[in-house]
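Asker: Just need the structure, nothing else, for what follows:
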Amino acid sequence: MIKTVISAIAALLCTYSIATAQTRLVSKPIATLDRPWAMAVLPQGGFLVTEKAGRLVHISDAGEVHTIAGAPRVTDYGQVGLHDVALAPDFKASGDVYLTWVDGTDGGALHLGQGRLDLNAMQLVDFRVIWRANSAGGRGHPGAMIAFGPDRHLYLTSGDRQLGSPAQVLDDSRGKILRLKPDGTPATGNPFPSAPEVWTLGHRNPYGLTFDSTGKLWSHEMGPRGGDELNLIAAGENYGWPLVSEGRKYSGLNIPDHDTQPQFTAPLAEWTPIIAPAGMIYYDGAAFPEWQGSLMLGGLASEALIRVEIGETSAREIERWNMGRRIRDLATDAQGQIYVLEDGDEARLLHLSRGQ
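Answerer: Here you go, the predicted model:
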């Protein structure tokens, strides 16, 4: 009842301001959703949004919400359910959409699927599984984030599922970033002949994945007790989890830092206390020219929007906005407009604009 009243008040207010020393933002609600996880901006306008319980929805620019039929059946428990949604690089011609999810009927493996979006019928046509993790199980952390590279291959994060050790087992899909062809098969030229889908290993829970304008791949992942990481991803590198971390075990016991074992690739930025990063975009739009060349991160525990300035081999937080809600995902459109997706029940899709 209290949450309903609070949401009603927020809807009446329509907009609210977020202050920072350098930039003032105004946030305008577009639609309200049930535990949304990820979104994609459609080139013709509107959005596709996944909800963790298994619903894929289309949201018009005016905020009308419609269910898209044909999404896969998922298992919604703990940290798993329906996760990312991504458009194929040739979406305007093909209409192809990619989804990630966990299905407990086959042991709880992470899945990747592809289908064609028919907005007239509001359905995914010919949707099918094109990749499945080769090891199932674990209590959480599916990763499940998709990014298409300049090479037009599909990069996919696969979390360690809170198990730790699979991240260092090369032929186990968990704890990896994978490089696949658009049909879900291993891409040619990957660095490990014995594990042909693997691009990098030693990851915990990578919940953000994006390319910058120079073609470099960036990923962030949640640390255990402290030690959230932002990593520059390079083929064949081992990022060390669970053998090294900038955080500690949940019990408080120590984990060696990256600098104690330099054979593992260290993060370029880390956060202790945690921000619990979720969602990430590279920004090069016109709406906020002063942000061009930055990474924009959502924060769950930190309830924040975070701007990170990146260089060739450097990264540092520059600005942080208190959003007052857990932020699950971010997206930008061709005009450089920024959209933010809140986390949880009665979560909102927001449009950010510059305040006065």
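Asker: Please count neighbours and contacts with C-alpha atoms only from this point.
Answerer: OK.
Asker: My read is that residue 39 contacts residue 333, right?
Answerer: No: using Cα atoms under 8 Å, residue 39 is not in contact with residue 333, being 11.5 Å away.
Asker: Those two: which has the busier surroundings?
Answerer: Set side by side, residue 39 and residue 333 show more neighbours around residue 39, with 28 against 15, by other Cα atoms under 10 Å.
Asker: Leaving out sequence neighbours, find the closest residue to that one.
Answerer: In this structure, residue 39 finds its nearest non-sequential neighbour in residue 49, 4.3 Å apart by Cα to Cα, 6 or more residues apart in numbering.
Asker: The one you found: neighbour count?
Answerer: The local packing of residue 49 (other Cα under 10 Å) involves 27 other residues.
Asker: is it fair to say it lies in a strand?
Answerer: Yes: when classified by DSSP: H, G, I helix; E, B strand; the rest coil, residue 49 is found to be part of a strand.
Asker: and this one, so I can compare the two:
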Amino acid sequence: MGCLASGGAAMAQASVERVATGLENPWAVAFVPDQRFLVTERAGRLRVVGPDGRIGGPVSGLPPIAAGGQGGLLDVVTDSAFASNRTVYVCFSEPEAGGSGNSTAVLRATLSGDATRLENVRVIFSQRPKVASRAHFGCRIVEARDGTLFITLGDRFSRKEDAQKLDNHLGKVVRIQKDGAVPADNPFVGRAGALPEIWSYGHRNGQGATLGLDGRVWMHEHGAQGGDEINVPQPGRNYGWPVITYGENYGGGKIGDGLTAKDGMEQPLHYWAPSIAPSGMAFLTSDRYGPAWKGNLFVGSLKFGYLDRIVLKDGKVVAEHKLLEDGRARIRDVRQGPDGLLYVLTDESDGKLLRLRPQ
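Answerer: Next up, the predicted model:
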């Protein structure tokens, strides 16, 4: 755990190539065969981008989406067996039927053979309760090695105290089976007053998550003003928000009692002060950029518009290097593609899908 000053570093190992432009506030990118990409646009559209950068029309079959503020169409990931089952998982802001609330939800669907529509669409998780808010939805999806799905869920901003309560999904990481069932070994299964989907709690707003080199799920989450965190959520553990934090209220002033540590609450692996507003997260497992980058963690910064290359040693952050900072575009997502290269989305009205080419 620690707060390190970012060290500048030239992009000696890579150059930037534009794959596609003209995406409206893209949020996530996933990879499908024939060098194509699935990209979500926060306004509520799922697009297929061809290898030539051409953007297809909206994929049909999505349910109603509460687009607005930070909400809309969010994460998309393909199943580990996509080549045979064409299954995708999509995270979105789900409107309340007959009400003004909304919440984060995840659907499972089959992408049609021509990639123009979603079929067999079924919502496999819906955050409870619905809240009248346009902020802090999360939401990233990670498939673990055992086939379960981890989902990061925001505290919805106005309900931060609920992150400490186990009778709701606000400010939690949940773990479910691919059909939405609860794994029998989840930490709160059978505990009275606790929702069995919960894996860990005391989170604020996780907009980045990925499978670590060690097989564990890694995530980061937004702090308030300062205190963005990297965590490796463990079963049943409490990550402290809003009781402990390295951030402060917007405009200044302590949050709660102003504590940064408390018995029974986990310290972050790493934190940023000031906040970088992190989004997107990926480990580089390929050797396409040489040994210096292999095993590094990559995180986008919305606030400062750079890609953070994070060097780890013995599970701790030992250095950070700013990449792509000349573009000053909000970095929303970063993923390693099947070709071993890094792909980045910029969150703009004319959003871009970028590829980092080895020099």
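Asker: what's the TM-score here?
Answerer: Remark: TM-score between the superposed chains equals 0.90 [TM-score structural alignment, normalised by the length of structure 1]; 337 aligned residues with a Cα RMSD of 1.7 Å.
Asker: For residue 93 of structure 1, which three-state class applies?
Answerer: Following three-state DSSP, the label given to residue 93 of structure 1 is helix.
Asker: can you pull the buried residues of stretch 171-191 of structure 2?
Answerer: Buried positions in stretch 171-191 of structure 2, judged by neighbour count with 16 or more other Cα atoms under 10 Å: 171-178, 180, 182-183, 186-189.
Asker: ditto for stretch 44-59 of structure 1
Answerer: Buried residues in stretch 44-59 of structure 1, counting neighbours by 16+ other Cα under 10 Å, are found at 46-59.
Asker: Show the end-to-end separation of it, please.
Answerer: Using Cα to Cα, to the nearest Å, one end of stretch 44-59 of structure 1 lies 12 Å from the other.
Asker: got it, and stretch 306-321 of structure 1?
Answerer: End-to-end span of stretch 306-321 of structure 1 (Cα to Cα): 7 Å.
Asker: what's the spacing between the residue nearest to residue 39 of structure 1 and residue 133 of structure 1?
Answerer: Remark: distance between residue 49 of structure 1 and residue 133 of structure 1 (Cα to Cα) = 23 Å.
Asker: Show me what residue 116 of structure 1 lines up with in structure 2.
Answerer: Taking TM-score structural alignment, the alignment pairs residue 116 of structure 1 with residue 110 from structure 2.
Asker: Tell me how far that match lies from residue 279 of structure 2.
Answerer: From residue 110 of structure 2 over to residue 279 of structure 2 the distance is 27 Å, taken as Cα to Cα.
Asker: neighbour-wise, which of the two wins?
Answerer: The residue with more neighbours, out of residue 110 of structure 2 and residue 279, is residue 279; 29 against 20, by other Cα under 10 Å.
Asker: mean shift of the helix or strand that contains that one relative to structure 1?
Answerer: Per DSSP states H and E, residue 279 of structure 2 falls inside strand 278-283. Superposed on structure 1, strand 278-283 of structure 2 shows a mean distance of 0.5 Å to its aligned residues (mean Cα distance after the TM-score superposition for structure 1).
Asker: quick revisit: got a list of what the residue nearest to residue 39 of structure 1 touches?
Answerer: Each residue near residue 49 of structure 1 by Cα atoms under 8 Å, 6 or more residues apart in numbering is listed here: 36, 37, 38, 39, 40, 56, 57, 58, 59, 85.
Asker: Which pair of the buried residues of stretch 44-59 of structure 1 spans the longest distance?
Answerer: The largest separation in the buried residues of stretch 44-59 of structure 1, counting by Cα to Cα, is between 46 and 53 at 21.4 Å.
Asker: Could you find the closest non-adjacent residue to the residue most central in space within structure 2?
Answerer: Of all residues in structure 2, the one closest to the mean position by Cα atoms, centre = their mean is residue 208, 2.9 Å from it. Leaving out its chain neighbours, the residue that sits closest to residue 208 of structure 2 by Cα to Cα, 6+ apart is residue 280, at 4.4 Å.
Asker: for the stretch 101-250 of structure 2, what spans make up the strands?
Answerer: 102-111, 118-126, 141-143, 149-152, 172-176, 198-201, 208-211, 217-221, 228-231 (DSSP state E, counting those that start in this stretch).
Asker: nearest to residue 264 of structure 2, of the ones you listed?
Answerer: Across those, closest to residue 264 of structure 2 is strand 198-201 (Cα to Cα), at 11.9 Å.
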